[in-house]
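> Model the following, please.
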Amino acid sequence: MNAKNQLTAQSNLIGEHPKSGFFFDWFECEDTPTTANKKHRKLTNKGINRSTLVDHLSQWIIKHHANENRMARIERKKLILDKHGFAEYMEGRVPFPIKSATTQKGNLGEIILAEYLTETSGLEILVYKLRYNPNVEQSMKGDDLLLFEKQNIQNKIILGEAKFREIKSKKALDDIVESLSKEKLPISLTFISDRLEEMGDDVLANEIDNLITNLHSKKTPVTYVGFYHSEAAVYKTIENNLNSNNNNLVIVSYGENNPSELVKNSFDEALRMVMK
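As a prediction, this is how the structure comes out:
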């Protein structure tokens, strides 16, 4: 392979940044120079139209928090209830957080990371965990993100962790690194297996059960990805402070001006789409 075309360490682990499509339009990508303890993919906003961005994110918010059947039930309620009655009925039933800004910020980070890695790695989400949150106003326990190679579950897995900070901090980076140490194994596989069984996919559920054994015996490699969403200069915190002995860890950063506003606008638009 020509040296010019060789993949970066980041691309070897999570795939190359898209060369077309929404993420290409949204993000400028730089895989910064690696060291023994640092693998960092820096994402910045190319200047995509804000309304286009919010529209995309709001659709993802709905997709990750409610399945098609639930959304269909909501649509049927709209036909039955008048506008005031529908709004009254929806109180406490909206399938994503509408009050907790902290939960919104955490959930959006998980959603962006999930959609991004699905495209770059080719791996898949088998269960949209946010659809099963018993309290939408609180962050859901367990792994932030698990991606699988559906055709060969034992081949590879991606374990992701997302954090949002309005003001960047070294501590948040250190927390990501600590939670994605090379000894860390997924804790949500039984949850995923149970949900797959409920959906009638016993074959895939059994594969996940077998994966638990393979992970403990280190037969299946794990790629670890931390996503840090914060202010525009967050990449500097990572470049100056990332220090991990986990060779399979990549930190993906996305910095922008006023990140809290993007979260709020996206959830407001998702709510508007459901209620309109």
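> Only C-alpha atoms from now on, for both contacts and neighbour counts.
Fine.
> Hmm, H40 and I238 touching each other?
Yes - taking C-alpha atoms under 8 Å as the definition, I238 is a contact partner of H40 at 7.4 Å.
> Could you tell me which residues touch both of those two?
Common contacts of I238 and H40 (C-alpha atoms under 8 Å, 6 or more residues apart in numbering): S253.
> structure for this one too, so we can compare:
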Amino acid sequence: MPRQEDLIGTHPTPPNIFGKWLASTDHPETDSQCHRSLSPTPDLSEDELIDWLADKIILHHYNDNKVERLKNKYGQLGFAEYAENIRMIPNVDKVRKGNMTEIILCEYVLSSTNKPLIKTFRFRYSTNVDQSMKGDDVLMVDYDNEANDIEVYLGEAKFRQTPTPQVVKDIAKALSTDTKPLSFTFLVDRLLESDATAEMGNRLDQFVVETVKQQGRITYSGLLLSKEPCATTVQNHLDSDNQKLVFLSLGVADPTDLMNKVFTKAEEKLANPDQI
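Predicted coordinates for the structure are as follows:
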């Protein structure tokens, strides 16, 4: 089994959206590389992709309560006045790029592992939506109830209009063998806030991050979203001694154009909240 599959599972197949949108190649692994390249297929229209990604943007930024408030108040106050007051989607270009890339990585790992990973939608807790959030880009947990054990999935995601050797090195460095999940306590605290997830929060609270790391119970995934030569740049410059790191490259024709269309569609949906 290729190490890519061992770490995060096989590439999703249709009808999963990633199976329709992307083809994948698991490149031969080496001591310093474990790379899965992703590229668009003609099997998913741009409109379908943008609509799906816009829904994910809203899901990751708005909790159900805020969506319901939008639906209830829209007719009374009008979208512009009320929605701006509870705005969770960033306006800043750099933050939008980063958020979308993190969401794609999160959703891809969820799909490829095909496991009910425990997660929190961290952008819902941003105190300044136009500033990048600190902490892990992606943090999810697979909890084994019978063995009372966990596997942590830690991710780093970066957007570049044009791929560079330096960004490949930056992602690999951020996911070195020394990297620990800094947001684990944040995840537990969010779980403990709700009666529906408090029991799981209490179970995870017993695990010490340093011990989890020492036991090798962390899987690392990096994503570079960039133009189509992205895979070649990763192949030429990825160098990591972390044997539990799988590097994902996603090359599209114009990533900035994709980002702009996705956020425009998300704003259109929020302007008509009954469609959400």
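> TM-score for these two?
Between these two chains, after superposing, the TM-score reads 0.92 (TM-score structural alignment, normalised by the length of the first structure); 266 aligned residues with a C-alpha RMSD of 1.5 Å.
> Trace N133 of the first structure over to the second structure, please.
In the second structure, N133 of the first structure lines up with S126, judged by TM-score structural alignment.
> Let's verify the closest residue to its match other than its chain neighbours: helix, strand, or coil?
Leaving aside its sequence neighbours, S126 of the second structure sits nearest to M133 (C-alpha to C-alpha, 6 or more residues apart in numbering; 6.7 Å). Reducing the assignment at M133 of the second structure to three states with DSSP: H, G, I helix; E, B strand; the rest coil gives coil.
> where's M133 of the second structure relative to N99 of the second structure, distance?
From M133 of the second structure over to N99 of the second structure the distance is 9 Å, taken as C-alpha to C-alpha, to the nearest Å.
> of these two, who's got more company?
N99 (23 against 17; other C-alpha atoms under 10 Å).
> what do we get in the first structure for that one?
Mapped onto the first structure by TM-score structural alignment, N99 of the second structure lines up with N107.
> So its match sits against Q138, correct?
No - using C-alpha under 8 Å, N107 of the first structure is not in contact with Q138; the gap is 9.7 Å.
> So what does E161 of the first structure match up with in the second structure?
Match for E161 of the first structure (TM-score structural alignment): E156.
> Next up, the contacts around its match.
Applying C-alpha under 8 Å, 6+ apart, the residues near E156 of the second structure are 102, 136-138, 171, 174-175, 221-223.
> excluding its backbone neighbours, what's nearest the match of N99 of the second structure?
Nearest to N107 of the first structure is S139, by C-alpha to C-alpha, 6+ apart, at 7.4 Å.
> For that neighbour, give me its contacts.
103, 106-107.
> so where does the counterpart of K171 of the first structure in the second structure fall, helix or strand?
Under the alignment (TM-score structural alignment), K171 of the first structure pairs with Q166 of the second structure. According to DSSP states H and E, Q166 of the second structure maps onto helix 165-174.
> After that helix, heading C-terminal, what element do we hit next?
helix 184-192.
> Summarise which helices and strands that following helix is packed against.
Secondary-structure packing of helix 184-192 of the second structure (3 or more C-alpha pairs under 8 Å, 6 or more residues apart in numbering; DSSP states H and E): helix 198-204.
> Map G15 of the first structure across to the second structure for me.
Superposed on the second structure with TM-score structural alignment, G15 of the first structure falls opposite G9.
> wait, doesn't its match sit right on T113?
Yes - here G9 of the second structure reaches T113: they are 4.8 Å apart, a contact under C-alpha under 8 Å.
> Off-centre distance for stretch 241-257 of the second structure?
12 Å (C-alpha atoms, centre = their mean, to the nearest Å).
> which residues touch it?
3-4, 7-8, 31-40, 97, 160-161, 175-177, 218-231, 234.
> Okay then, goodbye and thanks.
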